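Visitor: I'd like to go over a predicted model; first the sequence, then the structure.
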Amino acid sequence: MIYEDQSMSGIRTQAPAISEDTIKRLKEAVGPSGWSTDAEALDAHTVDWLGQFRGPSPLLMKPATTEEVAAIVSICAQTGTQIVPQGGNTSLMGGSVPFGTGNEIVINLSRMNKVRSVDPFNDTITVDAGCILASVQAEAEKIGRLFPLRLGAEGSCQIGGNIATNAGGTNVLRYGNTRDLVLGLEVVLSDGRVWNGLRGLRKDNTGYDLKQLFIGSEGTLGIITGAVLKLSPLPASVATAICAVSSLDAAVELLAYCKDRAGDLITAFELLPRTGIELVLKHFPVTRFPLAEIHDWHVLLELSSGANDSELARMMEELLTESFEADLVLDAAVAASGEQSKAFWLLREGLAEADVLEGASIHCDVAVPLSAIARFLQEATDEVERVCGGVRVVAFGHAGDGNIHFGIVQPVDSSAESFRAREHEISELVHGVAHRFHGTISAEHGLGRLKRDALRTYRDEVELDLMAAVKRTFDPSNIMNPGKLVNVGDDPRLPCFGDVA
């Protein structure tokens, strides 16, 4: 389903176009290298990564400095021009593309890609928001440190977008979400002022922790232009294994056992289903499965340590041996080299794309308490199969932190169009099951415009009112990514919550 120039409720609007004078002022604020009206360039920044949302914009801005961002926002605040902040445009929720009303400009931060400073003694790196995640990782490694945020899109996503969506990834179990990796921020506010909160402090009790409001705000409160990021020691050794487990309950028991025995040596604990593995092997011929046969459920387990390889290898061997004896693990393969470890991870990383290549698919990003993972997966699968026979469920992800990417691939004998037409119905089934287990409908992908209205079903009025109050306080004119995450004011494109009568 493509949402083009309209909301999910189908209400079209005819917002006033940006005046020629405003466009002229915006262009002058950044110079000839900082803007584009080229149709091809605009097209690349006005459709989301999954191709679900498209919204034309008359102007693409590419500022090179925080001062230029502030100048742009000041003009937009004066003229009521709406802003869609954008990083690598890898959002899965439609949060980084316009609605296409004619009154939205895109501010892409890709030119702001400098490393401002590195402090190995404080274990911090200060970067522009437009730095590619993989580049930040590489800069940290140059000084023998690790920036542990690890994502499938790390070669194209930008750190500002990672922060704005509170990205998760595969290392959350040990290092936490992006929220846990940010010490300070620089943000351009909705009136063009710049808040300089670039402090590399781990303890600071002087009032509200303002940076936490901007982390995960999806560009609705301000534009993140710089960040101080926390670094960790670079592991001296890594041990990676793929294990076939006897059941979903066994996978959860294995996690508990590994945490008891290995503690914070566990870097990742990822769940891999039979359906997903089979699709990866089908669509990515370069991949190889290391076990003798494919089982219903597998775990990709990774340990890392500052100790030498032999000590970590012995720990992994002991874990697996004792897990075999406890009937938790049926079979296992341990990577004998870094290349084999990468090959194991290719299987995991291919899961996110394999179901898309297979056909029309619906993706739910949910989280439940660890103790509820097995029951959630069973009940959600049963519910989906009950209402839509023949679907293939590809449920995988970060079992170590309770985040499950619940994918549903169309039945073989159905059309893509008819299946996509049921996206809302099927997603709501999965969300309802997650909610019954005290879970969430968005664990790491955010809300954007795809899940924004669903929030009203799963959060109480007090919480919704508080969120709307925060939005109004930081963005009283409603120009910062309006209609995403929350919707306030008189914008008729989508239903609002938290409005003051």
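Guide: Nice, I can see it.

Visitor: When you work out contacts or count neighbours from here on, use the C-alpha atoms and nothing else.
Guide: Noted.

Visitor: Now do the helices in the stretch 51-200 of the chain.
Guide: 66-79, 133-142, 159-164, 172-175 (DSSP state H, counting those that start in this stretch).

Visitor: I'd like to know how many residues surround residue 451.
Guide: By the criterion of other C-alpha atoms under 10 Å, residue 451 has 22 neighbours.

Visitor: pretty sure it contacts residue 94?
Guide: No - between residue 451 and residue 94 there is no contact under C-alpha atoms under 8 Å: 9.3 Å.

Visitor: just to revisit the earlier point, comparing the helices of the stretch 51-200 of the chain, which comes out most buried?
Guide: helix 159-164 (a mean of 29; mean count of other C-alpha atoms under 10 Å).

Visitor: what packs against that one?
Guide: Counting contacts by 3 or more C-alpha pairs under 8 Å, 6 or more residues apart in numbering; DSSP states H and E, helix 159-164 is packed against strand 222-230.

Visitor: got the angle between the strand it packs on and helix 133-142?
Guide: Strand 222-230 and helix 133-142 are oriented at 30 degrees to each other (axes from the mean of the first three to the mean of the last three C-alpha atoms, to 10 degrees).

Visitor: take a look at this one as well, against the first:
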Amino acid sequence: MLTAAAAVEPYCSDWRGRYHGRARAVLRPGTVAEVAAVVAACSAAGVAVVPQGGNTGLCGGATPLADGAAVVVSLARLNRVRAVDGDNDTIEVEAGCTLAALQDAAAAADRLFPLALASQGSCMVGGNLSTNAGGVHVLRYGNMRELTLGLEVVLPDGRVWDGLRGLRKDNTGYDLKHLFIGAEGTLGIITAAVLKLFPRPRRRAVAWLAVADAGAAVALLGRLRATAGERLCAFELVGASALELVLRHIPGARPPLARPAPWSVLVELADADPAAALDEQLAAVLGAALEEGLIGDAALAASLSQAEALWALRENISEAQKIEGFSIKHDISVPVSRIPAFLAAADAALQERWAGVRIVAFGHLGDGNLHYNLSHAQGEDNSALLARSAEVNRIVHDLVASFGGSISAEHGIGQLKRGELPRYKSALELELMGRIKQALDPRGLMNPGKLL
């Protein structure tokens, strides 16, 4: 138990530095029994609980409120890999295990755990589950929800639900694990999970491509899906402004192509067959795309180090933006086919309202998820824009809704978008969510002020 102000403070601010709360104490249980005892004691005393993993969230979902009424329960000590079942292609890990440690444990068993995030060295499995994390390989493997077979959860009254089943078929009623995945700690504390493993890729082909617009990128995505099938595991879209920030702020970053392009695409093929001719397959598709004018230029990685350098350009966008300063961020999704129209409409609406605004757009085009962020290059202008965040959000989110999209694709709701939900979810959806919350946490002690 941490109570000294200096010890508690790091747990009370989010990664972006946007939210700053207070907590009565930080509790760091090391076993599931200790988590259950802590939650039971808090329930008996009527004290709210804020679950926290690696504290890398982007919506304030793991940050306590400013009233200082809650305790933070850190899962960092609950970090063991409990079991690997190679024949069943599953791994059982505790919630405080970092994503990188999970990936390493899978690799040690000659398997792949495919979730990949820029924060994987510090984000934890519990947080990944609580926000239904996505990342760059959703195109092939799905979100965290699709990667999860079973959960262990400490409920708001301190009881432990053991749903750690490594089954791909279990048709015995309500699939309770899906209540807790994406619930952002508002229904209970996830303490462990059984997750799917996959054959470890033996061959990779990575390329950075220049495209004129998002429409060309969507067309290329369709071409690659038709020719590469399941070998296509990542298809990332990067706007010129996003790449420029990385080249400006990240040491060692180098332009991937001789000339800048309005948009870039980072594509990766992978196969468990060490003899798979991925480079040749990708080169053939890109050669035809070049001849048709679908892409303007291409750089194919000739080595692992070159592939990692190309991926670093994509993975460091968020860090470069953080160095640049505050911006108004949106984590949105729309159907892949409608991404070009959304970008055109949103860009036009925002430029009309704030001429010269810098739009930093990038994301997982393969699954329809864009990070659509705004700022001005000049600090004085940027401060004025940030003061109008609500107006900016209304323009972007209303357009997202008009295109049949979601205002949160993979970062969650947290504190940031809690007030937005009533505008974009139906009254019935909100009623049903409220009923579930009331059934499991009738006193509202689990992560108050988040999501609902």
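Guide: Okay, I see it. Because the structure is a prediction, the values reported are computed rather than measured.

Visitor: closest to residue 339 of structure 1 out of the helices of the stretch 51-200 of structure 1?
Guide: helix 133-142 (18.4 Å; C-alpha to C-alpha).

Visitor: Average offset of that closest one relative to structure 2?
Guide: For helix 133-142 of structure 1, the mean deviation from structure 2 after alignment is 0.2 Å (mean C-alpha distance after the TM-score superposition for structure 1).

Visitor: just how off-centre is that helix within its chain?
Guide: On the basis of C-alpha atoms, centre = their mean, to the nearest Å, helix 133-142 of structure 1 sits 19 Å off its chain's mean C-alpha point.

Visitor: Also stretch 188-205 of structure 2?
Guide: 15 Å.

Visitor: can you check stretch 318-335 of structure 2 too?
Guide: That offset, for stretch 318-335 of structure 2, works out to 12 Å (C-alpha atoms, centre = their mean).

Visitor: and what of stretch 385-394 of structure 1?
Guide: 26 Å.

Visitor: and that stretch, how far apart are its ends?
Guide: Length of stretch 385-394 of structure 1, first residue to last, C-alpha to C-alpha, to the nearest Å: 12 Å.

Visitor: now that stretch: which residue numbers in structure 2?
Guide: The alignment of stretch 385-394 of structure 1 onto structure 2 (TM-score structural alignment) covers residues 351-360.

Visitor: Mean distance of the helix ranked longest in structure 1 to its aligned residues in structure 2, please.
Guide: Across structure 1, the longest stretch assigned as helix under DSSP state H is helix 338-358. For helix 338-358 of structure 1, the mean distance to aligned residues of structure 2 following superposition is 1.1 Å (mean C-alpha distance after the TM-score superposition for structure 1).

Visitor: and the following helix or strand past that helix with helix 338-358, angle?
Guide: Next in sequence after helix 338-358 of structure 1, counting helices and strands by DSSP states H and E, comes strand 361-367. Going by the same axes, to 10 degrees, strand 361-367 of structure 1 is angled at 120 degrees with respect to helix 338-358.

Visitor: If we ignore the residues flanking it in sequence, what's nearest the aligned partner of residue 283 of structure 1 in structure 2?
Guide: With TM-score structural alignment defining the correspondence, residue 283 of structure 1 maps onto residue 249 in structure 2. Nearest residue to residue 249 of structure 2, sequence neighbours excluded (C-alpha to C-alpha, 6 or more residues apart in numbering): residue 320, at 5.6 Å.

Visitor: Who are the contact partners of the counterpart of the one you found in structure 1?
Guide: Matched by TM-score structural alignment, residue 320 of structure 2 corresponds to residue 354 in structure 1. Residues near residue 354 of structure 1 by C-alpha atoms under 8 Å, 6 or more residues apart in numbering: 276, 279, 280, 283, 284.

Visitor: Looking at structure 2, which of those hold up?
Guide: For the contacts of residue 354 of structure 1, the aligned pairs still in contact in structure 2 (both residues aligned by TM-score structural alignment, their matches' C-alpha atoms under 8 Å) are 279, 280, 283, 284.

Visitor: count of neighbours near the third one?
Guide: For residue 283 of structure 1, the tally of surrounding residues (other C-alpha under 10 Å) stands at 15.
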